[in-house]
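A.B. asks: have a look; sequence and predicted model below, questions after that.
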Amino acid sequence: MQKILQDIDRLQKFVTENTLSKSIEAKMNEDFKLNYTYDSNAIEGNTLTLLETKIVLEGITIGGKSLREHFEVINHHNAIDYIYNLVIDKTLLSEYDIKSIHSLILKNIDDENAGKYRECNVKISGAMHIPPEHYEVPMQMQDFIQWYHQQAFSMHPVIRVSRMHSLFVGIHPFIDGNGRTGRLLMNLELLKSNLPAISIKSNKRLEYFKALDKAQTDKDYQDIDRIIADCVYQSLLQKEELILQFLQNKNNNLHKTNTIKRSR
């Protein structure tokens, strides 16, 4: 784990010091938002394909798909924009922010419970971990925020994000939408740490759920740390490759311009 964290720090330094053009950054962000919306919803059982997700975001209804699935796409896309604004405002995480994100996730799906801590007990399907009793949720969420402010920042950003995600999903504070909200919170903190937002691929769903359950039942965070660290590393690696290509093209164009000037 130490090796991958060092590689992440190295790549982070490179991509921070070398920027892409605004048009390329904008295209990257839009591509990410589409893929992230698809993957995060697919992990939770949404049956829309990547192409169908794109079409829904363009304002077109997909025949044979539920209204809920359409709103899950639209809501998640809007929630990504919301966390980007929180990053700009450099907001320290609060319960208000968490509830606001969740409100966006359940908008027009379950408005009664949107942004509201659950008032009944829940089980996580297929997991050994049992979330706390509903009446314990408000206190556990207060403890979660206190941990975030007092202890979390002593950790490497990637490990901090992994712990945050595991703790939040373990509390399972809402009746629905905990996974989507938890992954949005994870990306909010990555972005605030000047790291790229990540998308846990839907085909890694089982591995991801097992790692979370292991963290919550055994307090063994190695697997979930590795999954998140690998995602961050791959995202940084992709951006490094784009930057190197961009710089190479820029140098080639400059060389051509200078050659033309000399020939004149």
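C.D. replies: Good, I have the coordinates. Numbering: from 1, shown residues only.
A.B. asks: every contact and neighbour count from this point should use C-alpha atoms.
C.D. replies: Will do.
A.B. asks: give the burial count for residue 55, as a bare number.
C.D. replies: 14 (other CA atoms under 10 Å).
A.B. asks: now the host helix or strand of it: buried residues?
C.D. replies: Using DSSP states H and E, residue 55 falls within helix 50-57. Applying a neighbour-count criterion of 16 or more other CA atoms under 10 Å, the buried positions in helix 50-57 are 50, 52-54, 56-57.
A.B. asks: just stretch 198-207 next, same as before
C.D. replies: Within stretch 198-207, the residues that count as buried by 16+ other CA under 10 Å are 198-202, 205.
A.B. asks: how far off centre is it?
C.D. replies: Taking the mean of its C-alpha atoms, stretch 198-207 sits 11 Å from the chain's own mean (CA atoms, centre = their mean, to the nearest Å).
A.B. asks: please name the nearest non-neighbouring residue to residue 106.
C.D. replies: By the measure of CA to CA, 6 or more residues apart in numbering, the closest residue to residue 106 outside its immediate chain neighbours is residue 114, 5.3 Å from it.
A.B. asks: residues near the one you found, how many?
C.D. replies: Taking other CA under 10 Å as the criterion, the count of residues near residue 114 is 23.
A.B. asks: ditto for residue 143
C.D. replies: Neighbours of residue 143 under the rule other CA under 10 Å: 12.
A.B. asks: list the contacts of the residue nearest to residue 106.
C.D. replies: Residue 114 makes contact with 99, 102-107 under the criterion CA atoms under 8 Å, 6 or more residues apart in numbering.
A.B. asks: now do the same for it: helix, strand or coil?
C.D. replies: Secondary structure state of residue 114, per DSSP: H, G, I helix; E, B strand; the rest coil, is coil.
A.B. asks: please, which helix or strand holds residue 35?
C.D. replies: Element membership for residue 35, per DSSP H and E: helix 22-43.
A.B. asks: same thing with residue 82?
C.D. replies: helix 67-88.
A.B. asks: now do whichever helix or strand comes after that helix and helix 67-88, the angle between them.
C.D. replies: The first helix or strand that comes after helix 67-88 along the chain, using DSSP H and E, is helix 95-105. Using axes from the mean of the first three to the mean of the last three CA atoms, to 10 degrees, the inter-axis angle of helix 95-105 relative to helix 67-88 is 150 degrees.
A.B. asks: in helix 95-105, what counts as buried?
C.D. replies: Of all the residues in helix 95-105, those buried under the rule 16+ other CA under 10 Å are 97-105.
A.B. asks: what about residue 224, which SS state?
C.D. replies: Three-state call for residue 224 (three-state DSSP): helix.
A.B. asks: check the gap between the nearest residue to it once chain neighbours are set aside and residue 218 for me.
C.D. replies: With sequence-adjacent residues excluded and distances taken as CA to CA, 6+ apart, residue 224 is closest to residue 211, at 5.0 Å. To residue 218, residue 211 is 10 Å away according to CA to CA, to the nearest Å.
A.B. asks: pasting the second one now:
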Amino acid sequence: MDALLKKYDSLVLNYNKVIVESFNPVDFQEYNEILFSAHSCAVEGNTFTVAETSALKEQGLSLKLQNKSLYEAHEILDHFKAYEFLFNNLSQPLTEDLIRQTQQILTQNTLKFAKGFEPGEYTDTQMAAGDTVFGDYKTSIARMPSLVAATQEAIDKAELHPLDISARFHQFFIYLHPFPDGNGRTGRLISNFILAKFNQPHVIIGAVEKASYIEALKSSAKHKDTQILTAFFAETSMYRMQQEIDQKKNLTRNFIMSFDPPKKNK
């Protein structure tokens, strides 16, 4: 794990130099907001592409929806609002109220319509997802204050690697599963909020990584080893950072501009 995190830290330094520092900060935040919102919602089944998510960010509900539901549009728009609520004030401490506010904003226009629950309220019934039945919901909710306090203490002490703090929170939160809906999206938002406090890049998990993501969560819980999820976070983040670095370099080096007429085949 130490070797992987050292490799991650080295890539972060290069990523900051090549990508982050070349952006206007406002533009870079919007880039991340769109990318993260599209992919995090896609993990839950939303069909908006990154390009369509970008158009929705620009045009809002005036966007002409083609083969998309109003529900999906609201899901993305609410994700934007939750993202901005967190990332426009990184100095705010992690509290139980902050997590509930995030989930409330995230599900404001979908939860009551889809499941009849009030946004921001903890579940009042047993929770399950896929083939996983989570622990007793009353016990899980009672554990939330301890999770929040322990996470904030880890943030304050900064003895663990930021990826490890983020992954540990994510693992424990997902398995507490305190809300009737939006646990995955809320967990990914808060995990990246933690990373941003340490000036670390986002861990963006897309639909293509969904199976590996779920397997990492299950393996971490089964073996009581959060380093499995930390490794998944590191590898996922490194892959995206390297992709963006390579894309910038390739487009810079291999750009061809010609106004010559096309060559005729002999």
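C.D. replies: Perfect, I can see it now. Everything numeric here is computed off the predicted structure, so don't read it as measured data.
A.B. asks: and the helix holding residue 35 of the first structure, which residues are buried?
C.D. replies: Across helix 22-43 of the first structure, burial judged by 16+ other CA under 10 Å covers 33-43.
A.B. asks: adding distance to residue 87 of the first structure, write those out as TSV.
C.D. replies: Formatted as TSV, the entries for the buried residues of helix 22-43 of the first structure read as follows, by distance: CA to CA, whole Å:
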residue	distance to residue 87 of the first structure
33	16
34	19
35	20
36	18
37	19
38	22
39	22
40	20
41	22
42	25
43	25
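A.B. asks: ok, residue 223 of the second structure - how many residues close by?
C.D. replies: The local packing of residue 223 of the second structure (other CA under 10 Å) involves 9 other residues.
A.B. asks: which one in the first structure is aligned with it?
C.D. replies: Taking TM-score structural alignment, the alignment pairs residue 223 of the second structure with residue 218 from the first structure.
A.B. asks: over to residue 71 of the second structure?
C.D. replies: Residue correspondence, TM-score structural alignment: residue 71 of the second structure in this structure matches residue 68 in the first structure.
A.B. asks: name the nearest residue to its match, sequence neighbours excluded.
C.D. replies: Leaving out its chain neighbours, the residue that sits closest to residue 68 of the first structure by CA to CA, 6+ apart is residue 109, at 6.1 Å.
A.B. asks: and what about the one you found, helix, strand or coil?
C.D. replies: coil.
A.B. asks: wait, it sits on residue 71?
C.D. replies: Yes. Residue 109 of the first structure is in contact with residue 71 according to CA atoms under 8 Å; the separation is 7.0 Å.
A.B. asks: how about the residue nearest the centre of the second structure, what does it touch?
C.D. replies: Centroid-nearest residue in the second structure, with CA atoms, centre = their mean: residue 188, separated by 4.0 Å. By CA under 8 Å, 6+ apart, the contact list for residue 188 of the second structure reads 40, 170.
A.B. asks: remind me what whichever strand or helix holds residue 154 of the second structure packs against, helices and strands.
C.D. replies: Taking DSSP H and E as the definition, residue 154 of the second structure sits inside helix 144-157. Where contact means 3 or more CA pairs under 8 Å, 6 or more residues apart in numbering; DSSP states H and E, helix 144-157 of the second structure is packed against helix 96-106, helix 162-176.
A.B. asks: that older thread, quick check: angle from the helix holding residue 55 of the first structure to helix 67-88?
C.D. replies: What separates the directions of helix 50-57 of the first structure and helix 67-88 is an angle of 80 degrees, with the same axes, to 10 degrees.
A.B. asks: where's residue 180 of the second structure relative to residue 97 of the second structure, distance?
C.D. replies: As for residue 180 of the second structure, its distance to residue 97 of the second structure is 16 Å (criterion: CA to CA).
A.B. asks: again with residue 68 of the second structure
C.D. replies: From residue 68 of the second structure over to residue 97 of the second structure the distance is 33 Å, taken as CA to CA.
A.B. asks: with residue 9 of the second structure instead?
C.D. replies: Spatial separation of residue 9 of the second structure from residue 97 of the second structure under the definition CA to CA is 32 Å.
A.B. asks: residue 55 of the second structure now?
C.D. replies: Between residue 55 of the second structure and residue 97 of the second structure the distance is 32 Å, computed by CA to CA.
A.B. asks: does residue 211 of the first structure really touch residue 223, like I thought?
C.D. replies: Yes. The pair residue 211 of the first structure / residue 223 is scored as a contact, 5.2 Å apart, by CA under 8 Å.
A.B. asks: so between the two, which is more surrounded?
C.D. replies: More crowded of residue 211 of the first structure and residue 223, by other CA under 10 Å: residue 211, with 20 against 17.
A.B. asks: what's the local residue count around residue 250 of the second structure?
C.D. replies: In terms of burial, residue 250 of the second structure registers 11 neighbours under the definition other CA under 10 Å.
A.B. asks: any idea how far it lies from residue 242 of the second structure?
C.D. replies: When CA to CA is the yardstick, residue 250 of the second structure and residue 242 of the second structure sit 12 Å from each other.
A.B. asks: can you check residue 178 of the second structure too?
C.D. replies: With distances taken as CA to CA, residue 178 of the second structure is found 35 Å from residue 242 of the second structure.
A.B. asks: more neighbours, those two?
C.D. replies: Summary of the neighbour comparison: residue 178 of the second structure and residue 242, criterion other CA under 10 Å, with residue 178 having more neighbours (27 against 15).
A.B. asks: on the three-state scheme, the more buried one is what?
C.D. replies: Using three-state DSSP as the criterion, the local structure at residue 178 of the second structure reads coil.
A.B. asks: counterpart of it in the first structure?
C.D. replies: Structural alignment places residue 178 of the second structure opposite residue 173 in the first structure (criterion: TM-score structural alignment).
A.B. asks: doesn't residue 118 make contact with its match?
C.D. replies: Yes. Here residue 173 of the first structure lies in contact with residue 118, judged by CA under 8 Å, at a distance of 6.0 Å.
A.B. asks: any residues in contact with both of these two?
C.D. replies: Where contact means CA under 8 Å, 6+ apart, the residues bridging residue 173 of the first structure and residue 118 through contact with each are 134, 137.
A.B. asks: might you report the residue contacts of the aligned partner of residue 184 of the first structure in the second structure?
C.D. replies: The pairwise alignment with the second structure assigns residue 184 of the first structure to residue 189, based on TM-score structural alignment. Contacts of residue 189 of the second structure were listed using CA under 8 Å, 6+ apart, and they are residue 83.
A.B. asks: from residue 84 of the second structure, how far off is residue 189 of the second structure?
C.D. replies: When CA to CA is applied, the distance between residue 189 of the second structure and residue 84 of the second structure equals 10 Å.
A.B. asks: for residue 119 of the first structure, helix, strand, or coil?
C.D. replies: Look at residue 119 of the first structure: counting by three-state DSSP, its state is coil.
A.B. asks: thanks again, I'm all set now.
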